[in-house]
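Asker: coordinates only, no sequence provided:
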């Protein structure tokens, strides 16, 4: 009787089953915080091969850890240290199966890199709006499994709202084909929603049908200096009143976060004189570029006249717009270079962002003198990345060891203001215990009941979320 690795080799070919040192890149997360072990890493080339892998693992009682681009921040794609797991890599499943411009849909496999999907949509004269700093390596399956957000949630919604249908290999090895390009389908439970945001704990997403949109012909981008988060929230409200659905993105960046980018990212340049906070604004429409920029310029003039901002720069070209966006998108990379930190990905009602920041900053400063707060995020949808470290690298080991105490301050305040401890990064290993503190016992039991129903052996990405 063949052992598991032999069965997997028979299913996908020996070259697509990695063992020994060849597994190393897949056993550590992007931040280098979680390291695990595995029996092997397997790379299927199609849904039938994924199904065969799952059936073989189920027969052997082997856990399965799905992994996309491995850009996650919560350890969801890293196996534990036991060495029993099979890591499932979907990178070979990278075909765009179809694009339907008239229906504004795209169907693609889970291993497609996000930037590739955006380009495929653009080539068809359409927009796929999911946009992340890691879009050059993040894969569609990972985006779906974490319900990724990104910078255009304000206008287009997060991954959940962009998804019309899924193809999923269930823990039994059966394949559910739910690839439907329908905006309306009221025929019972919306099963796809079980798998979006489940981090691979209920099944393996192998393909998806996603919404597309008309491609904008005009884009206007600006960087605005503001005095405080309260001023940023006020500017957001004014932008929404003035431009409605033309407002595509509204990002907030602290000067501390910008400083990291200026220090570590080659070519980064300060666009304005230093200010405590900045707001990055993007408008888009189907009209004329010059006309949209003129409208935004007029609006910004009123903002400065009313002292809602202290200065602003309006991009006059696509290259200038990209340079402004690079300041925002390179924050995570710059912070990684700066050194280890305690990261929080939280969401709050937009109106509560300023008071949360005031209270959290004060409480942390009292508990951890000298602390640096790196705050930035999607003010347009209430998602804040609230990251903490000490100025001296040597002090960070002790500080990171205090993460439970730090989390109590941050997460308790988030919860008190009606927020969530995970906005777009998921739960993974990092926040599994935290979830128990903020979800009600009933919510947790409902989640466990779904897990038991779909994955009675508990083999799908064990130790994550639940």
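Answerer: Done, it's in. These figures come from a predicted structure and were not determined experimentally. Residues are numbered from 1 along each chain as shown.
Asker: CA only for contacts and neighbour counts going forward, please
Answerer: Will do.
Asker: just the strands in the stretch 51-200 of the chain please.
Answerer: Assigned by DSSP state E, counting those that start in this stretch, the strands in the stretch 51-200 of the chain fall at 64-67, 86-89, 96-100, 105-109, 126-127, 163-169, 175-178.
Asker: deepest in the core, which of those strands is it.
Answerer: With neighbours taken as mean count of other CA atoms under 10 Å, the strands of the stretch 51-200 of the chain reach their highest mean count in strand 64-67, at a mean of 28.
Asker: can you name every helix or strand that that one contacts?
Answerer: Secondary-structure packing of strand 64-67 (3 or more CA pairs under 8 Å, 6 or more residues apart in numbering; DSSP states H and E): strand 86-89.
Asker: what lies in contact with stretch 303-315?
Answerer: Contacts of stretch 303-315 with the rest of the structure, by CA atoms under 8 Å, 6 or more residues apart in numbering, involve 220-227, 231, 234-235, 271-272, 293, 297, 300, 321, 324.
Asker: looking at the strands of the stretch 51-200 of the chain, which is closest to residue 358?
Answerer: Checking the strands of the stretch 51-200 of the chain against residue 358 by CA to CA gives strand 163-169 as the closest, at 36.2 Å.
Asker: before we go on, here's another structure to hold up against the first:
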């Protein structure tokens, strides 16, 4: 049902409740046709701030056909090439930042590739990119996507890591990364920030790898001060401390810190109305 304005939306109430309000026993999924074609490109940037202009250009050119816009720092490419067998350098030279763009089409008429070429051409004219590679086959597209999809596995051999799943307004992504990097360096000199994520919804997986000359145990002692500082910055910039992964047990204190007293009291009242005995996923969220 697309439209239903008959009072409170229980579906939206359950989304994000992490099982604290009830048990979902059935669900109806809306499916969309598989894209008939797609065009994939990796773009090299001098600065993460250029990603915003590139994203705006892609949307102006291809609209809702832009199905992916992922930003990746050079250090993560280094991790992947070093730790994931079979991966390859995407360009002859190295660059500070990369964006993986995908444009999809409902018809196999070449429109996706034409739109991608248009985006890349305009971006080059405006000086937004340093280099770009457009996948010429499904195999080449998979190779580019493997660089992005291998980052989590590639980080493991690098030692301890501190992870954050945050979001900020997309216009503030570059500022957040620049400020967060400086904050992390001031707390733990030599720590290696690894910010990547989904540009279109402002979601930043702000991971941090341990310094090369520090033990994992010593590095993880910085978990609390680093996380507190990162979350404080997120709050200052009007963002969220949990973009995708939820609150669970680990972030309960953070939720109390960054939600207002009114919001928390409303959440508790809703919880009590649905679960007066407190038996639904106790200890989570609230």
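Answerer: Cool, the structure landed. No experiment lies behind these values; they were computed from the predicted model shown.
Asker: re earlier: of the strands of the stretch 51-200 of the first structure, which approaches residue 155 of the first structure most closely?
Answerer: With CA to CA, the closest approach to residue 155 of the first structure among the strands of the stretch 51-200 of the first structure belongs to strand 126-127: 12.6 Å.
Asker: what range in the second structure matches that closest one?
Answerer: For strand 126-127 of the first structure, there is no aligned range in the second structure, judged by TM-score structural alignment.
Asker: helices and strands around that strand, which ones?
Answerer: With contacts defined as 3+ CA pairs under 8 Å, 6+ apart, the packing partners of strand 126-127 of the first structure are strand 213-214.
Asker: when you align them, which residue in the second structure goes with residue 330 of the first structure?
Answerer: So residue 330 of the first structure corresponds to residue 150, using TM-score structural alignment.
Asker: which non-adjacent residue is nearest its match?
Answerer: residue 80 (6.4 Å; CA to CA, 6 or more residues apart in numbering).
Asker: is it true that residue 222 of the first structure touches residue 292?
Answerer: No - using CA atoms under 8 Å, residue 222 of the first structure is not in contact with residue 292; the gap is 11.7 Å.
Asker: before we move on, the earlier item: of all the strands of the stretch 51-200 of the first structure, which lies closest to residue 279 of the first structure?
Answerer: Taking CA to CA, strand 126-127 is the member of these nearest to residue 279 of the first structure, at 24.0 Å.
Asker: figure out how far that closest one is from the centre of its chain.
Answerer: 20 Å (CA atoms, centre = their mean, to the nearest Å).
Asker: one more: stretch 49-58 of the first structure?
Answerer: 28 Å.
Asker: can you give me the helices in the second structure?
Answerer: Assigned by DSSP state H, the helices in the second structure fall at 10-14, 50-62, 74-83, 111-125, 138-149, 151-155, 173-187, 216-220, 223-236, 252-258, 261-274.
Asker: for the last one, give me the average deviation versus the first structure.
Answerer: If I follow you right, that is helix 261-274 of the second structure. Following the fit onto the first structure, the mean deviation recorded for helix 261-274 of the second structure is 1.0 Å by mean CA distance after the TM-score superposition for the first structure.
Asker: and what of the second one?
Answerer: Helix 50-62 of the second structure differs from its equivalent in the first structure by a mean of 1.0 Å after superposition (mean CA distance after the TM-score superposition for the first structure).
Asker: could you say what helices and strands that helix packs with?
Answerer: Judged by 3+ CA pairs under 8 Å, 6+ apart, helix 50-62 of the second structure is in contact with strand 66-73, helix 111-125.
Asker: winner for burial among those?
Answerer: strand 66-73 (a mean of 21).
Asker: in the first structure, which residues correspond to that strand?
Answerer: So strand 66-73 of the second structure sits over residues 247-254 in the first structure, by TM-score structural alignment.
Asker: need the buried ones from the contacts of stretch 303-315 of the first structure selected in PyMOL.
Answerer: To isolate the buried members of these in PyMOL, using 16 or more other CA atoms under 10 Å:
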select buried, resi 220+221+222+223+224+225+226+231+235+293+297+300+321+324
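Asker: now residue 171 of the second structure, nearest residue through space, not along the chain?
Answerer: Spatial nearest neighbour of residue 171 of the second structure, chain neighbours left out: residue 52 (6.8 Å); criterion: CA to CA, 6+ apart.
Asker: ok, the equivalent of the one you found over in the first structure to residue 254 of the first structure distance?
Answerer: When the first structure is aligned by TM-score structural alignment, residue 52 of the second structure is paired with residue 233. According to CA to CA, to the nearest Å, residue 233 of the first structure stands 14 Å off from residue 254 of the first structure.
Asker: in CSV: the helices and strands packed on helix 50-62 of the second structure, plus distance to residue 103 of the second structure.
Answerer: Output for these, formatted as CSV (distance: least, CA to CA, whole Å):
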stretch, distance to residue 103 of the second structure
strand 66-73, 4
helix 111-125, 6
